[in-house]
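Can you look at this prediction? I've put the sequence above it.
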Amino acid sequence: MKPEKTAIILIGFQNDYFLEDEILRGVVEESSKVTGVLNNTLHLINALDGVLMISTPIVFSENYPELVEPEGILKTIKEVGAFKKGSSGSQTISQFDQFNGKITEISGKQGLNAFINTSLEAVLRKNNITNVAFAGTVCSICIDSTGRSAFDKGFHVTMLSDCISGRTVFEQEFFCKEIFTLYANVISSKELITEHT
């Protein structure tokens, strides 16, 4: 993958998932620790130059008017009050502050797929991106949904196995070994860094 044709899509790096005592920390904590998701992702961002970095946080309005009769994880998000606009939980993790200017934040994500209701595809096309690599959470939901959509749109998809967490260690390993491989290249962040340096 050529650096100038590659984008790293960062999904779910928000306080509700990663900050101690926040609402959804327990959902991905075990998987994130085992794979070293946060440290590996921070190292990846720091090590790569000339690669477009995009963050797509999920944020909802007060009382969640965007979610009409939600099911599954979106129902849970509404019930527990996660990712609410203006809350500390909806904010991007402070560890990304050091990369001010290096990460482009694309707003509008209010569901599982980061392409829906956002300018993500337009930004990728404008920058002549052909390859997208994913880091973040949750593997079985937003990562998989957005990854499949990217594939359907003609992008070459890479999943960074050590930068992606799941609800359980088993789920993360299963998706990396059995699901992502159906439509994506699955490699570690270290392998991607080696390709680009």
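Now that the structure is in, tell me what you want to look at.

Going by C-alpha atoms from here, please, whenever you check contacts or count neighbours.
Will do.

how about stretch 172-179: buried residues?
Across stretch 172-179, burial judged by 16 or more other Cα atoms under 10 Å covers 172-173, 175-176.

What of stretch 182-197?
Here stretch 182-197 shows 183-184, 186-187, 189, 192, 196 as buried, counting by 16+ other Cα under 10 Å.

Same check on stretch 94-106?
In stretch 94-106, counting by 16+ other Cα under 10 Å, buried: 96, 102-104, 106.

Could you give the separation of that stretch from the chain centroid?
Between the centre of stretch 94-106 and the centre of its host chain there is 14 Å, according to Cα atoms, centre = their mean, to the nearest Å.

What is the end-to-end distance of that stretch?
17 Å (Cα to Cα, to the nearest Å).

for stretch 57-77, same thing?
Start-to-end span of stretch 57-77 (Cα to Cα) is 14 Å.

what does stretch 92-112 give?
OK, stretch 92-112 end separation, Cα to Cα: 17 Å.

about what we covered before: among the buried residues of stretch 94-106, which are located in strands?
Per DSSP state E, strands hold the following members of those: 103-104.

returning to that earlier point: in helices, which of the buried residues of stretch 172-179 fall?
Judged by DSSP state H, those include 172-173 as members of helices.

Generate JSON lines for the buried residues of stretch 172-179, with distance to Phe83 as supplementary columns.
Listed next are the buried residues of stretch 172-179 as JSON lines, based on distance: Cα to Cα, whole Å:
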{"residue": "Gln172", "distance to Phe83": "22"}
{"residue": "Glu173", "distance to Phe83": "26"}
{"residue": "Phe175", "distance to Phe83": "25"}
{"residue": "Cys176", "distance to Phe83": "26"}
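
before we go on, here's another structure to hold up against the first:
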Amino acid sequence: MPETALILIDIQNDYFPGGAWEVDKMETVAANAARLLDHARTAGTLVIHVRHEAGSDSAPFFRPGTPGAQINATVKPRDTEAVVLKHRPNSFHETDLLDMLRDAGVVNVTICGAMTQMCVDATTRAAVDFGFKATVVADACGAKAGSFDGIDVPAEVMQAAFLAPLAMSYAKVVTTKEALDG
């Protein structure tokens, strides 16, 4: 039984340059995620891809049935790898992700993908709440700039603002190099 699972969250076409909802540095994020994926495949680690699909055709991105909602070729799932379809930021919400992890005897989850401030954050917190030990690979996660109450938040600040509290009490936050060397 694999003790660790790699969870790749929402590495989908709409987040890449030219997509409907570009995420900062997404090509670098995906390249690092692909390195983690190659390592996991070689090591026999359980790999689970998570794909987000919006609830309607009028959504700004990840519209059902569109190329933008498909997993990017950089981390294309193999036929033997699970793909979890979700409709909310938390990858556990109304999916079979928890059962998959428990049935496989997983204790540790390594998480990467996008967006850091939404789905990565929500999934990491939920994983820990369900009793898993979480590692988040910072440079294999991507954030998007945002704005609130007249304050613009650049992507790199958004990334740091969400990874800092995860590192404080939820997860071990590492680089791709550290994850691969560890």
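That came through fine. From a predicted model like this one, the values you see are computed outputs, not experimental measurements.

what's the most distant pair in the buried residues of stretch 94-106 of structure 1?
Phe96 and Ile106 (14.4 Å; Cα to Cα).

so which of the buried residues of stretch 172-179 of structure 1 would you say is closest to Phe155 of structure 1?
Cys176 (18.5 Å).

Kindly provide the distance from that closest one to Gly147 of structure 1.
Distance from Cys176 of structure 1 to Gly147 of structure 1, by Cα to Cα: 12 Å.

Translate Cys112 of structure 2 into the numbering of structure 1.
Mapped onto structure 1 by TM-score structural alignment, Cys112 of structure 2 lines up with Ala135.

wait, what's in contact with that match?
The neighbours of Ala135 of structure 1, taking Cα atoms under 8 Å, 6 or more residues apart in numbering as the test, are 8-11, 41, 143, 159-160, 163-164.

Restricted to strands, list those residues.
Reading strands off the contacts of Ala135 of structure 1 with DSSP E, I get 8-11, 159-160, 163-164.

need the residues you listed in CSV with distance to Lys33 of structure 1 and neighbour count, can you?
Conversion of these to CSV gives the following (distance: Cα to Cα, whole Å; neighbours: other Cα atoms under 10 Å):
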residue, distance to Lys33 of structure 1, neighbour count
Ile8, 21, 22
Ile9, 20, 24
Leu10, 17, 25
Ile11, 17, 23
Met159, 18, 29
Leu160, 15, 24
Cys163, 11, 24
Ile164, 11, 30
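
May I see the buried residues of stretch 182-197 of structure 1 organised as a markdown table, with distance to Phe155 of structure 1 and secondary structure added?
Listed next are these as a markdown table, based on distance: Cα to Cα, whole Å; DSSP: H, G, I helix; E, B strand; the rest coil:
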| residue | distance to Phe155 of structure 1 | secondary structure |
| --- | --- | --- |
| Tyr183 | 11 | coil |
| Ala184 | 10 | coil |
| Val186 | 15 | strand |
| Ile187 | 16 | strand |
| Ser189 | 19 | helix |
| Leu192 | 17 | helix |
| His196 | 18 | helix |
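
Which single one of the residues you listed is nearest to Lys84 of structure 1?
Ser189 (30.6 Å).

what about the helices in structure 1?
Ranges of helices in structure 1, per DSSP H, are 15-18, 25-35, 37-47, 72-80, 120-126, 144-152, 169-174, 189-196.

winner for burial among the ones you listed?
Neighbour counts (mean count of other Cα atoms under 10 Å) averaged over each of those peak at helix 15-18, with a mean of 24.

other SSEs contacting it?
helix 25-35 (3 or more Cα pairs under 8 Å, 6 or more residues apart in numbering; DSSP states H and E).

between the helix it packs on and helix 37-47, how big is the angle?
Inter-element angle recorded for helix 25-35 of structure 1 and helix 37-47: 60 degrees (by axes from the mean of the first three to the mean of the last three Cα atoms, to 10 degrees).

can you list the residues that contact helix 25-35 of structure 1?
16-19, 38, 137-138, 162-169, 172.

try 10 Å
Outside of helix 25-35 of structure 1, the residues that reach it under the criterion Cα atoms under 10 Å, 6 or more residues apart in numbering are 14-20, 36-39, 89, 136-139, 161-173.

Closest to Leu52 of structure 1 out of the contacts of Ala135 of structure 1?
Distance to Leu52 of structure 1 across the contacts of Ala135 of structure 1 (Cα to Cα) is lowest for Ile8, with 6.2 Å.

Map that closest one across to structure 2 for me.
For Ile8 of structure 1, the aligned position in structure 2 is Leu6, judged by TM-score structural alignment.

In contact with that match: list those residues for me.
33, 36-37, 39-41, 45-49, 108-112, 135.

and the residues you listed, which of them are in strands?
46-49, 108-112, 135.

Which one (most neighbours) among those residues?
With neighbours taken as other Cα atoms under 10 Å, the top of these is Cys112, carrying 31 neighbours.

What separation do you get for that residue and Ile151 of structure 2?
The separation that Cys112 of structure 2 has from Ile151 of structure 2, given Cα to Cα, amounts to 27 Å.

for Val109 of structure 2, same thing?
Taking Cα to Cα, one finds Val109 of structure 2 at 34 Å from Ile151 of structure 2.
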